[in-house]
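Enquirer: What follows is a predicted protein model with its sequence.
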Amino acid sequence: MSGRVVVIGVGNPLRGDDGIGPAVVEALRCRVPDDTVLAVSDGEPARLLELWRDAHTVIVVEALRTHPARPGELHTLTPAQAADRARAPASTHAFGLGDCMALAEALDRMPPELVVHAVEVADVGLGERLSDAVRSALPGLTDRVAASVRQAYEGNRAP
């Protein structure tokens, strides 16, 4: 395994708050080591699996629907927590991260380390603008993801 670190911002910037994943990836461009892979995905499982192929650490940034909604609330999830939440329609995409993880498990393609950073969303309707609550959460979410990247590199250096 290469020790490769991949950050995937899942979402569609043309669907309001669903653009938070791509927004975090853009905000990280000058904050992470150059060899960090920064990617944006629509969340389709086969494309996600290809993006994290041969990665040691995968960090997924996702919009999350909850009931009752608390727009702007940040969550850091383990793979098990993300899969558990995915049993209900929590993702803003047709296929959720849980579907992707189930496929990865079946194909023996789960990365050794996977963390999901998510923010609860208010509006995923058509439009490029993040809601005020989600826009306000962007710096904190970006900081969490940057910290996960740093931890991944520190862990990769360990004997």
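Expert: Perfect, thanks for sending it. Numbers count the residues shown, from 1 in each chain.

Enquirer: all contacts plus neighbour counts: C-alpha atoms, from now on.
Expert: Noted.

Enquirer: contacting residues around the spatially closest residue to L97 that is not a sequence neighbour?
Expert: Using C-alpha to C-alpha, 6 or more residues apart in numbering and skipping the chain neighbours, the partner closest in space to L97 is A86 (6.6 Å). The contact partners of A86, taken as C-alpha atoms under 8 Å, 6 or more residues apart in numbering, are G96, L97, G98, D99.

Enquirer: which of these lies closest to A118?
Expert: L97 (11.4 Å; C-alpha to C-alpha).

Enquirer: how far away is that closest one from V7?
Expert: L97 is 14 Å from V7, where distance means C-alpha to C-alpha, to the nearest Å.

Enquirer: How about T142?
Expert: 11 Å.

Enquirer: And the helix of greatest length in the chain, what's buried?
Expert: The longest helix of the chain (DSSP state H) is helix 132-157. Using 16 or more other C-alpha atoms under 10 Å as the test for burial, helix 132-157 gives 133-135, 137-138, 141-142, 144-146, 148-150, 152-153.

Enquirer: Next up, a structure to set beside the first:
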Amino acid sequence: MVLLFSDKPCTSSPILVIGYGNPLRSDDGIGPQIAETLESWHLPQVQTIAVHQLTPELAALLVQFDGVIFVDASLHRNSQTIPQISIEPIQFASFPDSPPSSLIGHLSDPRSLLTLTQALYHQVPQAWWMMVPGVNFEVGDQLSGIGKQNVDIALHQLTHFIQTVRTEEA
């Protein structure tokens, strides 16, 4: 696991966890599964949402938080060597005035959503991207064995990461 922090300190406001992906495409549902499980744990100062895709409407939600963690599945084709789960800070492009028209509509990744948030609200939360490896992205509503195993590992790492961020705040 990679833990990287940006220089912008996160305050004690709640952290938002956005799990995104399509639960009807097997392991692509890893992000929403993690968000839904984390929500059921009722962790203090942690709010979660599960979405199929990142949309511009989420920009209004992001500005309410000082920290956001995006959780998504990553495709890994070689099932013999699965890469580790990673959590990395997100770098994004800042536009001084209005967002480019390419950022209106469905957004492909968190950087695009953060860029839109910056353009619209002139602020962004500290953000990280958690990538959780999966091997099966075919039509189906069940995670693969590796997907299920990685969800469990990711939940443990995510709660530890949130705790670490909270410690850094103090």
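Expert: Received, thanks. Keep in mind it's a predicted model, so treat the numbers as computed, not measured.

Enquirer: got the end-to-end distance for stretch 53-73 of structure 1?
Expert: Using C-alpha to C-alpha, one end of stretch 53-73 of structure 1 lies 30 Å from the other.

Enquirer: what about it, distance to the chain center?
Expert: 5 Å (C-alpha atoms, centre = their mean, to the nearest Å).

Enquirer: for stretch 137-156 of structure 1, same thing?
Expert: 11 Å.

Enquirer: Give me the residue at the spatial middle of structure 2.
Expert: F70 (0.9 Å; C-alpha atoms, centre = their mean).

Enquirer: Double-check that that residue belongs to a strand.
Expert: Yes - per DSSP: H, G, I helix; E, B strand; the rest coil, F70 of structure 2 lies within a strand segment.

Enquirer: That one contacts P125, doesn't it?
Expert: No - if you go by C-alpha atoms under 8 Å, F70 of structure 2 and P125 don't touch, sitting 11.7 Å apart.

Enquirer: Structure 1: helices as residue ranges?
Expert: 20-28, 45-51, 79-86, 97-106, 132-157.

Enquirer: is it possible to export the ones you listed to a markdown table including distance to V37 of structure 1?
Expert: Shown next, in a markdown table, are the helices of structure 1 (distance: least, C-alpha to C-alpha, whole Å):
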| stretch | distance to V37 of structure 1 |
| --- | --- |
| helix 20-28 | 10 |
| helix 45-51 | 9 |
| helix 79-86 | 20 |
| helix 97-106 | 19 |
| helix 132-157 | 10 |
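
Enquirer: who wins for proximity to V116 of structure 1 among the ones you listed?
Expert: helix 79-86 (7.1 Å).

Enquirer: buried set for that closest one?
Expert: Buried, per 16+ other C-alpha under 10 Å, within helix 79-86 of structure 1: P79, A82, A83, R85, A86.
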